[in-house]
Each structure stands twice: as structure tokens, then as C-alpha cells.
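S.K.: Need coordinates for the below:
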Amino acid sequence: MTSSPPQRAPARIELTEVGLRDGLQNEARVLSTEHKLELLHGLHRAGLRRFELTSFVSPRAVPALADAAELVAAAKGLADARFSALVPNLRGAERALEVGIDRVVLFVSASETHNARNVNRSIDASLAGFADIVERLSGSGIEVQGAIATAFGCPFEGDLPAGRIGELARRLGELGIDDLTLGDTTGMATPAVVSRVVGEIAEQAPAARPILHFHNTRGLALANVMQGLSLGVTRYESAVGGLGGCPFAPGASGNLATEELIYLLEELGYDTGVSLESLIEVAGLAARRLERAPGSQLARAGTRLRLHRPDAVPTAKG
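M.R.: Down below sits the predicted model:
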């Protein structure tokens, strides 16, 4: 009789909670800074430590994020927490520098049409602006991360030319940007597309460190995470309660719910350091503050081993 070989412990997964930025930017109800901080502290108590907190964009373009500076200033005392913010241009980077954010995220779309709708620029113009931002932030201690929107398909252009994502990753790497979010802006990713895109980046920009950001528009977010894990990707972004969507992309429904991502990872044997029950409570709180139903199946159903009293349900007759 032979014994089974010892199983290696899964790699540590790095999680970034994006609900306070990507989750809230497209909601009809605008939350106060106080209520955003309430959600932030709940997420922190649940065990999350990395947060995409806001975006330094024009308040006219995204009114829900008009309190960016106030929110960052109020959040900065949270122990062990790291905060990032999206910046669209040099002025946004200056504002982020003033408040002392930990990391800025520079975003460009892989689609010319979506980039024009999202930031009113061509891809080349966006990248030229990034060079100015990187130079301005040099020596400031602020980390710079890239993000490629519509990385798995565009609602205006469909599947993008082969190699486009890898080429963008290479050009960002030339600016010194190796941390790179791949955004599934309208949920067009499938496991096969994830393999192709991650493979493109590995070939054209081997120094890039991908971060996968899936939406659950067509129900494949967790399948795409499984594919990402099989490819060795260990960094993911998600939003509590499945909040979110892009106001500049038709059909962009909610993000992968953080609680469902944590549930999957824990069931696969990963130690996330996050209390799933506490996270589900925050998802419920977010739904109440936004006056809407919880956006994830897990928030509605509870965990797999959530038990119920037999006398709480009717007995079949007949």
C-alpha cells in the first residue's frame, strides 16, 4: 500500500476590494462619505487590507466619487490598510499626490472606441499622458499600477486584434508599470479568452504582474477565476455584494462579488485571512444603504454549511 504524496499548500492570494470605487461609481444612489467609511471599516474588520478607494476624476463625470480627497483623508488611519485610486490625467495625479494615496492606477482601454468614450482620448494619447504622470510621481513613494479596460473584449468593437493586450502591456512596461489589472469591463471573458490574454502578456511583457478583474455579467466570473488560478495568477480584484459597472460601457453589470470569490478560494483550500460571515454582513449593509437587493447569490443564500431549523419550514402534506 502506497501513501499519497504530500499536497503543497496553495499560494497566497492577493485580493483588492474595489467596491468603494468601481462598485459605487455606477449606482443610482450616491452614498455619503460617512456611509462609505462605514463600509470600509466593515470590510477592514472582515480582514481585507487592500482597497481601491476612489477615483480622482471630474465630479461632473462621476458624481458618486466627488468626495475623493475627503474620503482618502478620513481613511488614512486604518491599520495595515493600503489604498489606491484611479487617476485619468496629470491633474488627477496631482490631487492624489496632495492627499498622499499609496498607489495610483492609470487606466487605458484596449479598444479605441471605449477609450474615447471613457476618457475622451486615443490610446496613444493616454499612454503619452501616463509618461508625464510617472515622471511627476517619481520619488514620491506613490506606487503606479496600470489597468487595461476591455481586456477580454469590447462592447463596441467585439474581440480585439490578436496581440493587442500584450502590446499594451509591453508599452506600459516600458514606462516602468509592471503591476497590471486586466479589466473584464462588460463580462465578455471566458476561460478560453482568459488563457489567450494571459498568454499574450507572458509572451510580450514577461515582467508584467497581472491582476484579474472579472465582472459576472454572463455568469462566468468564478469559472474565469479558476482558469486564472490554473495559469498561476494569484492577484484578483472584486467588489463586495457584486456592486459595480462602467457608466461608459453598455451592459456593464456588477463585478465579481468579493464574498463569492472568498467562498471559492476557501473551499479550494486557500487561506484568505477574511471572515466570510463578516463579509456577507457588509454586503447586506451595502445593499441597504443603496436601497437595493443584495447583488450576489452567496449574500442571499449564505455559505454551504449554513443550517436551518427544520421547524422553520413547512412540512409536505399528502
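
S.K.: For the rest of this, base every contact and every neighbour count on C-alpha atoms.
M.R.: OK.

S.K.: where do the helices sit along this structure?
M.R.: Counting by DSSP state H, the chain has helices at residues 33-46, 68-75, 90-99, 112-119, 123-137, 164-174, 191-204, 221-230, 258-267, 276-290, 297-301.

S.K.: one more, for comparison:
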Amino acid sequence: MLILPKAITVKEVGPRDGLQNEKTVISVEDKVAWINMLSETGLSYIEVTSFVNPKWIPALADCYEVATSIDRKPGVTYAALVPNQKGLEKALLADLDEISVFMSASEAHNLKNINKSIDDTFPVLEGVVKEALAEGKSVRGYLSTVFGCPYEGEVDVNQVLRVSEKLFEMGISELSLGDTIGVANPRQVQTLLEQFLRRFPQDKLALHFHDTRGLALANMYAALQMGMTVFDSSLGGLGGCPYAPGASGNVATDDVNYMVNQMGIETNIHNEKLLKAAQFIEQRLNKKLMSHSMLVHENNCSLDS
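M.R.: A predicted model of the protein is given here:
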């Protein structure tokens, strides 16, 4: 009989990964209101913004103002993505709970995304991790293009493992493995996890799936079968990487919550509150969110009316 986890942790990345590629400018007030709504859903982790140069990600130019204006709910970890020392300084001033560093497993994507080679990125991130830990912050790592690269195609698993080893040696407490362009399939997910779980503790790993080809939930189920319990997602399926052509949104938090709850896996997330938060940001973006749960919810509402 298949044994699945009894509970999982869902890490909401919508306010950062979901909004970073949006052309519609969301006001600070609306971002803060949305994050506060997310805090009331039962989510235990919210990535609220990214302290990157606004020239590269204009949608998150208000990072400090947003991070310092939200209501901090006890029991919720508030995190932000940080690319370098300058970004870390602002993130520490904002007093966020967790710092996230990021890089790619493929050389070409790392050059596009960070403007540095992989080997040149290591010392930059090592400095960020060291200082963040010294300031009492936990540090999470994101590794992009784990399952495929828009510029190089397949990425050698040994290269993925090499970069992962380096990140753990720096002192990160968790590594999120990203399917940046949504090319992974369930068999590939399990094959890669078999190798990772031989080297790293299961509770130090997370999965970050994109739904470009409609396989994100299937890939998540494959990871659940391997005992994985931490997953990144974005409400309504918002998101996409500015430096990965063709990448569509993240797996939707509302779809993840529905699926695992129906399977008897606990998340402690209130589905109706999630959908209200999704409706809020949908209205502010002036576009329909494409998660299955939102489409069903809106169809049911129109039938009722």
C-alpha cells in the first residue's frame, strides 16, 4: 500500500515569484493588503518580495516599503529573495525572518539571471549567507533549471548535485529545487530525488514546480510518493521567470491545497480564505487567474447568480 505524508508545508511565493513578471503595477497598499489576507489563510510561510535592483525587476521596486508595512502574524515566516550584499542590507533593515539566495544549475541561465558564471556566483552568495546567519536569520536556497534549461536543454544531474553541495556547504537550511520552465515529468522527478535523497536529508529539500505543460500537480504527486513534504506554490498560479522564455506560472496554491486535502493530507490552510485572497489579487491585476480552483469557483458563482 502506498504511504504518503500525513501533512505537508506549502510555501507561498505569490507576492514575489507571482508578481515579479506582471506588467500591471500593483500599489504598495494592495500588496500589503494581499499579503495580510494570505497571513490569515493558515499559510505558515510567505515570500513577500525580492530585494533586487529595481532596474531588473521593476514590479518589486517597492520591496522595503512592502516588507515593513505588512502585519506580522505570529507563527508565519516572512521571507524575501536577496541577490547580493546590497540587497541583504535592505532585507536586514526590514527585519524579515528568512533570507533566500538563488542561482541556477545551468551556466547559461545563471549568466542571464545573475549576470555571472556559476563559479563566480558562489563567493557572492557565500558572503550573503554568512552575514545573514550571523544576524540570526535562517537562509533558504533556490536552485533554478534543475529539470531543464531554456538555453541548454537537459541539465546534467551531476552538475545539479555539485551546485547543491556548494549551497549546503555555505550553511543554507533548505534547498528548493526548481522546475523553472515546467519541463519535468513524474518519472524524472523521482529519478532525480532518488539521487538527492542519497546525499541530503529529506527535510532539507523542497520542490518548486511550474505548470507550463500542465504537469505540476502530477510532479508534486510523484514527489509525495518519495516522502517529500515541502512545496512552493503561488496563489492562482501566478508567476514566471523573466529570464526563462516560455515559463508560465507556478503550481497554484489553491490547486495544491485542494488536491492534498482530498487525499487526506493536512496543510492547515483554509480554502475559502485562499480563494478570497485570489479574487482580491485577480481584481487588482485585472486578469483572470488560471488555477483550476479559481475557474471552478468562478463558474459556480456565475451559475448561482
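
S.K.: still on that earlier bit, would you turn the helices of the first structure into CSV with distance to residue 54 of the first structure?
M.R.: Shown next, in CSV, are the helices of the first structure (distance: least, CA to CA, whole Å):
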stretch, distance to residue 54 of the first structure
helix 33-46, 10
helix 68-75, 6
helix 90-99, 10
helix 112-119, 16
helix 123-137, 18
helix 164-174, 22
helix 191-204, 27
helix 221-230, 23
helix 258-267, 17
helix 276-290, 16
helix 297-301, 24
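
S.K.: So which of these is nearest residue 242 of the first structure?
M.R.: Residue 242 of the first structure lies closest, by CA to CA, to one member of the helices of the first structure: helix 258-267, at 7.0 Å.

S.K.: ok and that closest one relative to helix 276-290, angle-wise?
M.R.: Angle of helix 258-267 of the first structure versus helix 276-290, following axes from the mean of the first three to the mean of the last three CA atoms, to 10 degrees, is 170 degrees.

S.K.: Output the contacting helices and strands for helix 258-267 of the first structure.
M.R.: helix 276-290, helix 297-301 (3 or more CA pairs under 8 Å, 6 or more residues apart in numbering; DSSP states H and E).

S.K.: Now render the ones you listed as CSV, adding mean neighbour count.
M.R.: Output for those, formatted as CSV (neighbours: other CA atoms under 10 Å):
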stretch, mean neighbour count
helix 276-290, 20
helix 297-301, 16
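
S.K.: and of the helices of the first structure, who's closest to residue 152 of the first structure?
M.R.: If we rank the helices of the first structure by CA to CA, the stretch that ends up nearest is helix 191-204, at 6.5 Å.

S.K.: The closest one vs helix 164-174, what angle?
M.R.: 40 degrees.

S.K.: count of neighbours near the equivalent of residue 247 of the first structure over in the second structure?
M.R.: Aligned by TM-score structural alignment, residue 247 of the first structure pairs with residue 242 of the second structure. Residues within reach of residue 242 of the second structure, counting by other CA atoms under 10 Å, total 16.

S.K.: With adjacent residues omitted, what lies nearest to residue 242 of the second structure?
M.R.: Leaving aside its chain neighbours, residue 242 of the second structure sits nearest to residue 21 (6.0 Å; criterion: CA to CA, 6 or more residues apart in numbering).

S.K.: against the second structure, where does stretch 283-293 of the first structure fall?
M.R.: Taking TM-score structural alignment, stretch 283-293 of the first structure hits residues 278-288 over in the second structure.

S.K.: Outside of that stretch itself, list whatever touches it.
M.R.: 24, 25, 26, 30, 34, 235, 236, 289, 294 (CA atoms under 8 Å, 6 or more residues apart in numbering).

S.K.: before we move on, what about stretch 196-211 of the second structure?
M.R.: With CA under 8 Å, 6+ apart as the test, stretch 196-211 of the second structure has contacts from 161, 173-182, 216-217, 219-220, 227-233, 240, 247-251.

S.K.: ok, back up a step: from what I see, the match of residue 247 of the first structure and residue 23 are in contact.
M.R.: No. Contact between residue 242 of the second structure and residue 23 fails when scored by CA atoms under 8 Å: they sit 11.2 Å apart.

S.K.: what about the helices of the first structure, which gets the closest to residue 16 of the first structure?
M.R.: In terms of CA to CA, the element of the helices of the first structure nearest to residue 16 of the first structure is helix 258-267, at 9.0 Å.

S.K.: where does the residue nearest the centre of the first structure sit relative to residue 135 of the first structure, distance-wise?
M.R.: With distances taken as CA atoms, centre = their mean, residue 237 lies nearest the centre of the first structure, 3.3 Å away. Residue 237 of the first structure sits 27 Å away from residue 135 of the first structure when distances are taken as CA to CA, to the nearest Å.

S.K.: List the residues that contact the residue nearest to residue 242 of the second structure.
M.R.: Residue 21 of the second structure touches 57, 59, 239, 240, 241, 242, counting by CA under 8 Å, 6+ apart.

S.K.: okay, now the third one: neighbour count?
M.R.: Residues lying near residue 239 of the second structure (other CA under 10 Å) number 27.

S.K.: just the second one next, same as before
M.R.: Neighbouring residues of residue 59 of the second structure were enumerated by other CA under 10 Å; the total is 21.

S.K.: Residue 28 is in contact with that one, correct?
M.R.: No. Residue 59 of the second structure is beyond contact range of residue 28, at 10.5 Å (criterion: CA under 8 Å).

S.K.: Now render the contacts of residue 21 of the second structure as CSV, adding distance to residue 106 of the second structure.
M.R.: Output for the contacts of residue 21 of the second structure, formatted as CSV (distance: CA to CA, whole Å):
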residue, distance to residue 106 of the second structure
57, 21
59, 26
239, 21
240, 17
241, 15
242, 16
